[in-house]
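no sequence on this one, just coordinates:
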């Protein structure tokens, strides 16, 4: 702990105190439970967009992406090719339903489309999956603090939880968004310093490093093999992971909730479009960092791959750098944890406590309940984080993705059935969702199929079994629900509603012009990666 030094401790402490003070300032404006959930609808779109980026990039990318690329090479980028397609799908189909309804819980859609049991089911699935993924984020951060300060990993888990909990309880979603903005600046500043140091400290030039990496097969970004047991193929990235990430960005309360704080649907869409255009560059940067580390350390084996970037920072020896890196990783971590705490407490209050236990209380009562639920989830997440510490040594980014893959198929299937299938009923949905979990478990335990395909498999099983069970249990449906995509389009036409608001579509299924630019950007990234392997 003494090796960390006074300068590094000062940097880290200033960062922590600044986050807590910001929570205190914003917390003074929190008067109702709605303020806590979605703020006062005056947050600028760019701040929400940066918050979205910071939340999903997180410490898992800062540590896990270089670790993953260190072992598997630049082909890891295939998993992240799909963001333009994902963002297109979410803002075309998902956002209009959520934003037009004026909800704080996106799972209210399931109740309107199917019924109370469907809402309770998907809310429960999300609570479990988000707890596990947040625990992975918490573990990743504890690794950092332990490595660079000497604090015990388990003690670090408690420390990070308490810090993120304080300002989240105080300031709600608005504090989450604005602290995320600050945290993203620190995160990318730290990553930029590491990249500069790596390039200048290496014994060989970047070009020579890339040449050597290519000879070792580390610079083949596009693997077109139809090998369903391989994780990082083009097809797993474009097909399987497009569905996976659509679930993350479209059916995940933690990601969507901050966009509900936007002034209008146009601002909500713009906040996500920022991620659509920026994600490729962010992940490509961290993955290239990982393969350059492979050259720098000559492929040496690490006890825990997630500490590679930290080991380099320690070896570099720049005064204050470890403090900056510690603050950067804590920033990355807390940008995810604060969002998770806020969203977990929101769903607990709205989808369960308010709905089934205390239906007619005051706003002040629900605000207090939400803050208590925030405390509850923060404490609960500590336990799976400790389990990750005891049983994980590979890339924490890949570990998180594997954990999430067991749940995303069910979530995506439930929304797809609601959006597109007239014949789906609530009874059938309950049967189909259970069947989807069984199929995914059987595939995971009985085959070598790679985890990116679990979402497609689970969602497909859910959809097929739901439609069969719906017909058997409830018979043929003659009425089209207004909460399908087609139903919404007919409603807008029947009632003469404006399809656009400030130039942005409010009705699901309509394509805003900028989406065509986003698709063109996706094609350009494929062309760039195809060319990249011939540039070196």
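Yes, it's here. Note that the coordinates shown come from a computational prediction; the quantities given were computed from them, not determined experimentally.

From here on, just use CA atoms for contacts and neighbour counts.
Noted.

All the helices of the stretch 151-300 of the chain, in order from the start?
153-201, 206-215, 234-235, 241-250, 253-256, 265-296 (DSSP state H, counting those that start in this stretch).

For residue 86, which of those is the nearest?
helix 241-250 (5.0 Å; CA to CA).

residue contacts, the residue nearest the centre of the chain?
Nearest residue to the geometric centre of the chain (CA atoms, centre = their mean): residue 56, 3.8 Å. Shown in contact with residue 56 (CA atoms under 8 Å, 6 or more residues apart in numbering): residue 336.

what about it, which SS state?
Under DSSP: H, G, I helix; E, B strand; the rest coil, the three-state class of residue 56 is helix.

Please report how far it lies from residue 459.
22 Å (CA to CA, to the nearest Å).

Could you do residue 305 as well?
32 Å.

more crowded one of those two?
Between residue 305 and residue 459, counted using other CA atoms under 10 Å, the more crowded position is residue 459 (30 against 21).

isn't there a helix covering that one?
Yes. With three-state DSSP as the criterion, residue 459 is part of a helix.

So it is in contact with residue 412, correct?
Yes. At 6.0 Å, residue 459 and residue 412 qualify as touching, with contact defined as CA atoms under 8 Å.

also this one, for the comparison:
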């Protein structure tokens, strides 16, 4: 990192924070603070919705996911456009008609207070955990790569977000997210074209795609029904649709983004804009990861991308074993480079088979290195992340981009972390204030009182998110961890809303008990790995509908009394 990188990084972040704080200061009522005065236009809503979902995890983990496993992860998003259409037709008109501040207000109108409180509580649990992860994700990686203190990074990111989110509420989040998305798109496009320019002169984009395809990185569609495959066309279309329905239709961090719209039409256009742009955006980010893979076919990559892990093994009794694996890694790279040059000049099935065999051997060698790293960590009594997917892209940035652009790409990662975390804190505070504090603890207070309460809850959730970030531990892949947390809760929550929309005979007690039973079963199913996590969304949704409907059959008087 040069002085220029630091200037660009710090200047970008402080400008965004300062601008958001200045433009949205002084909200005096709940309408302005929580719903942004209902002034947002469709493009602001669309970018804000996109920025809320596209956290730093997206820009760190997704390229690493493609580097290791190829483009198949894009299937995860195939259900998103379908979900956007359903939400625009069913969810948004109801929310707009009732003029709700949170999605969970609707549930009290349809069922009762305890069902509203339970659903709001489920949201607070899963989104509170996710807020800590969205801070922790960039912090742990930047800490390992740059040598900064992990806890200091957690605190810096958290405090920057708290400043403008507390100050301006929903409007501050939306205003800053437009600029953050501009920084993000600019940085990713620059990175993509720089990667292509770094490839050998005889390798154009078409050749690069051929090399990626020769290594099975361009297998986008998997139509198998094998539940062992985590990402398939069917899991994306079916499981993904239910996940996106729940996330965009019932998760307050997203609902609050479009409830700030000027009109029903603006809200709907904002979500349609997101539905049209989101899949191509994720495809492009994955493609960046694939191009990083191609780059490292001609430029030697480390055997392991986590620098902290290599430091640990160097001071252990396994150092020599690790060095032997590195030497083998170097040998395989040189062999592969020769064959790749021949393949690009005259592609053939025989050369493709040799490339595939060498990459398989290289992958096996990397896996052996991970085992050695785990042994070294156990010997040293330290914890290290041996799965290095999340370190691939940041390693490329720091070691290959020119001065100034490193600062810009780091600003991309931190801007994404800030934008997503700000939405989460804003939604957590709004839900706490409207669904719990105002409704059940301290009703009949002034508007200014609830604005101040929301600010304090924002601050409190921000501190809690920082604390979670400081004690978190990396999972197999960060973007998967966030989606797993969501999938454990989202299906149940979506089922409750679908019961409210379409099952008029099912009443509050049946839904409440059914939701409790369903959540326990889904958690058990996730813990015992009954199915890939995407299918938990469909499973939880159907389960709560079935259980609540059966319970209602045993208590038909409840329906008769409520309709007499």
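Received, thanks. Predicted, not measured: the structure shown is a model, and the values here were computed from it.

hmm, back to that, after alignment, which residue of structure 2 pairs with the residue nearest to the centre of structure 1?
Under the alignment (TM-score structural alignment), residue 56 of structure 1 pairs with residue 53 in structure 2.

how close does its match sit to residue 80 of structure 2?
In terms of CA to CA, residue 53 of structure 2 sits 12 Å off from residue 80 of structure 2.

what's the counterpart of residue 460 of structure 1 in structure 2?
Using TM-score structural alignment, residue 460 of structure 1 lines up with residue 542 in structure 2.

Pull the number of nearby residues for that match.
Neighbour number of residue 542 of structure 2 under other CA under 10 Å is 18.

Residue 379 of structure 1 maps to what in structure 2?
Under TM-score structural alignment, residue 379 of structure 1 pairs with residue 463 in structure 2.

residues contacting its match?
So residue 463 of structure 2 contacts residue 158 (CA under 8 Å, 6+ apart).

and with 10 Å instead?
Contact analysis of residue 463 of structure 2 by CA atoms under 10 Å, 6 or more residues apart in numbering lists 132, 155, 158-159, 162, 425, 457, 469.

Was I right to think residue 265 of structure 2 contacts residue 41?
Yes. In terms of CA atoms under 10 Å, residue 265 of structure 2 counts as a neighbour of residue 41; the distance is 9.5 Å.

more neighbours, the two?
residue 41 (18 against 14).

which ones are touching the more buried one?
Counted by CA under 10 Å, 6+ apart, residue 41 of structure 2 has contacts 258, 260-263, 265-267, 269-270.

How about residue 337 of structure 1?
Residue 337 of structure 1 neighbours (CA under 10 Å, 6+ apart): 55, 58, 131, 133-135, 137-138, 160-161, 164-165, 168, 176, 254, 330-331, 343, 378, 381.

does the match of residue 379 of structure 1 sit in a helix or strand, and which one?
helix 447-471 (DSSP states H and E).

Check which residues of that helix are buried.
The neighbour-count check on helix 447-471 of structure 2 (16 or more other CA atoms under 10 Å) flags 450-455, 457-470 as buried.

Average offset of it relative to structure 1?
Mean deviation of helix 447-471 of structure 2 relative to structure 1 after superposition (mean CA distance after the TM-score superposition for structure 1): 1.2 Å.

After that helix, which helix or strand is next?
Immediately after helix 447-471 of structure 2, counting by DSSP H and E, sits helix 478-502.

Aligned to residue 521 of structure 2, what sits in structure 1?
With TM-score structural alignment as the criterion, residue 521 of structure 2 matches residue 439.

Same check on residue 509 of structure 2?
With TM-score structural alignment as the criterion, residue 509 of structure 2 matches residue 427.

again with residue 97 of structure 2
Using TM-score structural alignment, residue 97 of structure 2 lines up with residue 100 in structure 1.

What residues sit buried inside the helix or strand where its match lies?
Assigned by DSSP H and E, residue 100 of structure 1 belongs to helix 95-101. Buried residues in helix 95-101 of structure 1, counted by 16+ other CA under 10 Å: 95-99.

about what we covered before: show the contacting residues for the match of residue 509 of structure 2.
Here residue 427 of structure 1 is in contact with 114-115, 117-118, 466, 469-474 (criterion: CA under 10 Å, 6+ apart).

conserved subset of these in structure 2?
Retained in structure 2: 114-115, 117-118, 466, 469-470, 473, out of these (criterion both residues aligned by TM-score structural alignment, their matches' CA atoms under 10 Å).

most surrounded residue in the residues you listed?
residue 466 (29 neighbours).

quick one: that residue and residue 431 touch, right?
Yes. The pair residue 466 of structure 1 / residue 431 is scored as a contact, 6.3 Å apart, by CA under 10 Å.

List the residues that are in contact with both of the two.
Contacts common to residue 466 of structure 1 and residue 431, judged by CA under 10 Å, 6+ apart, are absent.

quick check: stretch 74-88 of structure 2 aligns to which part of structure 1?
Stretch 74-88 of structure 2 maps onto residues 77-91 of structure 1, going by TM-score structural alignment.

Pull up the distance across that stretch, start to finish.
23 Å.

Structure 1: which residue goes with residue 442 of structure 2?
Counting by TM-score structural alignment, the partner of residue 442 of structure 2 is residue 358.

For the helix or strand residue 367 of structure 2 falls within, buried residues please.
Using DSSP H and E, residue 367 of structure 2 sits in helix 349-380. Across helix 349-380 of structure 2, burial judged by 16+ other CA under 10 Å covers 351-352, 354-356, 358-359, 362, 365-367, 369-370, 372-377.

same for it, what does it pack against?
Packing partners of helix 349-380 of structure 2 (3 or more CA pairs under 10 Å, 6 or more residues apart in numbering; DSSP states H and E): helix 205-214, helix 307-314, helix 319-345.

Rebuild those helices as TSV, extending it with distance to residue 233 of structure 2 and mean neighbour count.
Listed next are those as TSV, based on distance: least, CA to CA, whole Å; neighbours: other CA atoms under 10 Å:
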stretch	distance to residue 233 of structure 2	mean neighbour count
helix 205-214	19	18
helix 307-314	35	18
helix 319-345	31	16
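
got CSV for those, with distance to residue 287 of structure 2 too?
As requested, these are exported to CSV (distance: least, CA to CA, whole Å):
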stretch, distance to residue 287 of structure 2
helix 205-214, 9
helix 307-314, 25
helix 319-345, 20
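
To residue 500 of structure 2, which of the ones you listed lies closest?
Nearest of these (CA to CA): helix 205-214, 46.8 Å.

the inter-axis angle of the closest one versus helix 150-198?
Angular relation of helix 205-214 of structure 2 and helix 150-198 on a 0 to 180 degree scale: 120 degrees, by axes from the mean of the first three to the mean of the last three CA atoms, to 10 degrees.
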